[in-house]
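**Student:** Pasted the sequence and its predicted model underneath.
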Amino acid sequence: MTLQTNWNLTKYFFTGLNDPKLLSNIDSILPLADAFSKKYQGIIKTFSTPEQILEYYADYEKMSHEMGTGGTYLSYLQSLDTQNNAVIKKLGELECIFVEASSKLLFISQEWKELGYDKIMAFADNPLLQDYKNALVSSAANLKYILSEREEFVLNEKSRALGVVEGLREELANSYEFQIELDGEKKTMTEEEIRSLRTSPNRETRRKSYESLRQMYNTKQAQITLGNIYAGIVKDWTSDVKLRGYQTIMEPRNTSEELENEVVDMLMQEVQTAYPLFARFIEAKRKLMKLDEFHIYDVSAPLGQIEKEFSFEDGTRLHLETMKDFDQEFYDYSIDMLESSRIDAFPKYGKRSGAFASYGPGEPSFVLLNHTGKLRDVSTLSHELGHATHGHLSQGQKPAVYSSPLSLAETASIFSEMLLSEKIRKELTTEEYKEFLNEKLSDTFATIFRQIQYIAFEKRVHEAIFTGEELTYHDFNRMWREEQIRMTGESVTYDVTAENESSWSMIPHIFASPFYCYAYAFGNILVFALYNRYQKEGRSFVENYKDILRSGGSKRPKDLLSEHGFDITSPKFYRDAIEEVEKMVVEFEGLVEGK
């Protein structure tokens, strides 16, 4: 196998910004919208046969695919170099075109509304339309949130400004260069590189890493800019909540996730009730590290002074061995990803921080990483390839129901991480196992408990602004610290005052996708349930698991999981997962006593 560690976008898309095929693709967007409008305006509201619905979806899916190709390519280019002004300009031009195209297609939602709930639900029950059942059910459920055509036009037009604001935050953050002195040498790093030092075995390096991040984000200029950007985004969200008549501030997200408000409330309540587990973990870790005081920069620290490095080749080997043991199709698709120039592996200046997987109906998956040689980077590789494989397995669904809601979209990624963890665990010495358990618990608290802390912060901010309060970065700093303390208690010492607590401004999801983060918590809890089933059933479980992934967005999460024996409306579903976390904490506490 020959590893390809850079994207080859030319192979899959276009040769560059001036490629005539790209320009032609962009030029075709408005004519495609016009053609669709000419065929269907005034017709959708008269649909009376399943054949008409099938033809409509076929045409809509074809149009959407052709419209989206150029945008996908440009977004990938920007991920590789967020400072490329030519790409930024072209994306801005494309966004304007999409706003105009969307305005031409506003009649669609209006005519579905005129067709009416009862007729749409009758179509959803028609045997010929079962491939589109969930799309139809979701359309029917969303009718009550659709405004008049004129109102939708106004909201669509103003979305241009919101896109600029969201882009400003990402462009600003990716332009930052972080200064740090290591071993007497001054270095300039990307945010991804500086963040990776938070897991350094050297305590002073960890402290400097946090200090470098804060120096950049705590400047008055950054705080004023990011504070106003965030307040603007929240005001836009809350105005939509009011205009569309949602019952709660989180309901737009819950609706898109196809989760009932009560289910999300239960998730938050059960996790928040279990917050004391985090303080227990921190206290045990403090004792194992022989620290008098446990600081915020110690939370992600390893226990020992020796940090094992993992090259990308090492990580690839571990991931592939794990997938080979689990399922041949998972293994084969990982090989395909690694050999086909669809993984961009290493940090570069200007490259988007973090990691993601991207995929769509009829399209190959792409993965972006920022591998810096940590064990966590190996987990990230498995996580993103899990996403990519999920996208591959869902290809059997119609485009309208291809994408899983975020509440299920994290399933394959987190499950792949858990498989990898068990693979690594079997190869460890006693001392290495202590480190492994520490890291596993750190990740578990980060992906369940901390994500709920993020949501609790967002909820407070959104509800305050919804009721008319004017908030600034000073308020965000204070609220963030209060939610931190709610989770950690007195177990962690924070090294800046609440007035200077700017960590919220480093979380991209609260800007780009409000309330997104509970998907990580839900996904982790679901994976605990799935993994327990796998341990009991072994190989017979694998096909059932793949059936869940193959379903894409064709079923509501509650219904899909119920078919496989999981009741997400029951507190027991969440408590069972939290009990698994507590078992790991008890085991970790036992290490203090040498058990």
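**Tutor:** Right, received. Where do you want to start?

**Student:** drop to CA atoms for contacts and neighbour counts, all remaining ones
**Tutor:** Fine.

**Student:** My read is that T389 contacts Q328, right?
**Tutor:** No. Counting by Cα atoms under 8 Å, T389 stays clear of Q328, with 11.8 Å between them.

**Student:** Pasting the second one now:
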Amino acid sequence: MEVLKDRSEIEDKYKWRLEDIYENENLWEEDYNKTKELLKEIVKFKGKINTSRNLLEVLKLNDQIGMTASKIFAYARMRRDEDNTNPKYQALTDKAMRLNIEVMSATSFIAPEILSIDTQKLMEMIEGLEELKIYKQYLEDLIRFKPHVLSSEEEKILAEAETLAESVSNVYTMLNNADMRFSTIKDEEGKEVELTHGNFVRFMQSKDRNVRKAAFNAMYDTYKKFINTFASTMAGNVKKDIFYAKTRKYNSSLEASLFEDNVSVEVYNNLIETVHSRLDVLHRYVRLKKKLLGLDELHMYDLYVPLIQEYDKKFTYEEAINLVLEGLQPLGDEYINLLRKGFNSRWVDVYENRGKTSGAYSWGTYGTHPYVLLNYQGKLNDVFTIAHEMGHSLHTYYSNATQPYVYAGYKIFVAEVASTCNEALLMDYLLKNSKDEKERLYLLNHFFEEFRGTVYRQVMFAEFEKLIHEMAERGEPLTAEVLNKKYYELNKLYYGDDIVVDEGISYEWARIPHFYRNFYVYKYATGFSAAIAISQMILNEGEKAVERYKEFLKSGSSDYPLNLLKKAGVDLTTPKPVNDALDVFEKLLDEFEKML
């Protein structure tokens, strides 16, 4: 029986080197104590941000605190992510989270006090001191928030309430990653294998339909057992979003979430409407899948299986790295050398182990290189995940290297552009270099799955979030029964009449951690559409487009996301990028059918 390895059984070369953040935990403690002292210093400015010099000093001190506190938290949380059952790092993460709450509380007076200054006087203060000009974009953006910033005392209360607000998400994380165990199933060879978050997708792509069905049922039967608890955490999370939106005088929790990126509610709604108008393309893909798999009935557990089942190539991690390096050559030597540095310097935590956080992510802190968490299984999808997460990491690297701390952190709205652009370039390379017709068909199928998963599926998630927040805002209860029903109905709408929408899928919402980052997932779809456009420019225009793209990567949050993308040639205030992306999907479906 195949069982999950403990952390200690994984070779060091496949583990990230968090010692690059803190060589030892005494240094972590030193920064922790130093931050505590800096908090005592910053509160001395309360009531005194009325001169250019004091404004500059408080902003510089705020940056210093922010840099150190984020470094403290990132280290602790990534240590916990290595093994969520480790009590030492559970405690360290809690300590770091409490410090962040203290930071928010201690610095909560800054924004209200700056906004209490007459806008014209504030601009004169900026112009009157050369060193302050670096903060002009930050301060202008702060002024935009003026209607939604509360008094100093009210901001302090909200900051201190954050630890309560985040408890719902923490409960979800512990239940989902640490406490919940899935049953064993029989793999293709008849061996008993423990189902995990990490191997679930691999089983869902299995050629053996019995394995797919068993994995699907084992996964969602387990979620069904805990569904009332998950409904409680979801409802609590939605109530948190609504509380903050109302308190800050937004019209809705959706508006509150989008405001930070300076994105209108219309952009979100137009995305859903545009995808609804192109559901016929997804339905066509579902019909094609049913036909090619030779099934009388296509079920939800058949969605992930490749259409070309005979092609089942596995990749070692080293082979995957080489493919990524070759596929991203159009981005130039500088980019490729940075990738190599990341792979060779242990930026990446590669394999799944017991207790490790599921999925994949890229994370970094200002002043240190970025990191990537993987749960590598050797499938083609895992190769693309490496390209994806390293796209995030190099976006972080370029931004941190170019921007001051205040602008280094790029908005989530643009975060998926760099990652998905990497995937599109890798796909182009693999398609151009494929000598095997089955391989080419398989790659096209993989690209189809990107469209299905990154545009249609994420927009379905986005619509689910919108629906349940609107229900809660109307005072309707979010029970397990209600959440299951809404999610089931959306699956029927999106996937059409040529698939059996199994009852188990109604529990899938409970395993989506992104729902605890409200109104986040729609950015996958907008980012994917923008990335397709940018990757085409890079392939068609070469170095000129690469330089434009690198300027985008270096921009951080020095301008609003939609403006940054417009400079790169993409306008997401219109339906065009999404429609153009789905035109590519439709065109590739035509090519696929001709090859069969």
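**Tutor:** Noted; the coordinates are in hand. Bear in mind that the values here come from a model prediction, so they are computed numbers and not experimental data.

**Student:** Let me see the TM-score of these two.
**Tutor:** Put the two chains on top of each other and the TM-score (TM-score structural alignment, normalised by the length of structure 1) is 0.93; 579 aligned residues with a Cα RMSD of 2.1 Å.

**Student:** Which one of T389 and Q328 of structure 1 is surrounded by more residues?
**Tutor:** T389 (25 against 11; other Cα atoms under 10 Å).

**Student:** Which helix or which strand is home to the residue mapped onto the more buried one from structure 2?
**Tutor:** Matched by TM-score structural alignment, T389 of structure 1 corresponds to L394 in structure 2. Using DSSP states H and E, L394 of structure 2 sits within helix 380-402.

**Student:** by contact count, what packs against that helix?
**Tutor:** Helix 380-402 of structure 2 is packed against helix 317-327, helix 333-344, strand 361-363, strand 371-373, helix 405-408, helix 412-432, helix 543-553, with contacts defined by 3 or more Cα pairs under 8 Å, 6 or more residues apart in numbering; DSSP states H and E.

**Student:** Show the contacting residues for the residue lying closest to I534 of structure 2 once chain neighbours are set aside.
**Tutor:** When the adjacent residues along the chain are set aside, I534 of structure 2 lies closest to C421, with 6.9 Å between them (Cα to Cα, 6 or more residues apart in numbering). Counting by Cα atoms under 8 Å, 6 or more residues apart in numbering, C421 of structure 2 touches 391, 528, 531-532, 534-535.

**Student:** Show me those that map onto strands.
**Tutor:** Assigned to strands by DSSP state E, none of the contacts of C421 of structure 2 qualify.

**Student:** Which among those residues count as buried?
**Tutor:** 391, 528, 531-532, 534-535 (16 or more other Cα atoms under 10 Å).

**Student:** which one's the longest helix in structure 1?
**Tutor:** Among the segments of structure 1 that qualify as a helix by DSSP state H, the longest is helix 50-80.

**Student:** buried stuff in that one?
**Tutor:** In helix 50-80 of structure 1, counting by 16+ other Cα under 10 Å, buried: 50, 53, 56, 61, 63, 67, 69-71, 73-74, 76-80.

**Student:** picking that back up, minimum distance to L39 of structure 2: which of the helices and strands packed on helix 380-402 of structure 2 has it?
**Tutor:** helix 405-408 (18.1 Å; Cα to Cα).

**Student:** Please state the offset of that closest one from the chain centre?
**Tutor:** 20 Å (Cα atoms, centre = their mean, to the nearest Å).

**Student:** That helix maps to which residues in structure 1?
**Tutor:** Against structure 1, helix 405-408 of structure 2 falls on residues 399-402 (TM-score structural alignment).

**Student:** and if you look at stretch 271-286 of structure 2?
**Tutor:** Aligned by TM-score structural alignment, stretch 271-286 of structure 2 falls on residues 267-282 of structure 1.

**Student:** V546 of structure 2 - how many residues pack around it?
**Tutor:** For V546 of structure 2, the neighbour count with other Cα under 10 Å is 19.

**Student:** Can you give me every residue that contacts it?
**Tutor:** 330-332, 538.

**Student:** What's it aligned with over in structure 1?
**Tutor:** Under TM-score structural alignment, V546 of structure 2 pairs with V542 in structure 1.

**Student:** Quickly note the distance from that match to L530 of structure 1.
**Tutor:** Using Cα to Cα, to the nearest Å, we find V542 of structure 1 at a distance of 10 Å from L530 of structure 1.

**Student:** and the host helix or strand of A111 of structure 2, how far from structure 1 on average?
**Tutor:** A111 of structure 2 belongs to helix 110-115 when assigned by DSSP H and E. In the superposition with structure 1, the average deviation recorded for helix 110-115 of structure 2 is 1.3 Å (mean Cα distance after the TM-score superposition for structure 1).

**Student:** Thanks again, I'm all set now.
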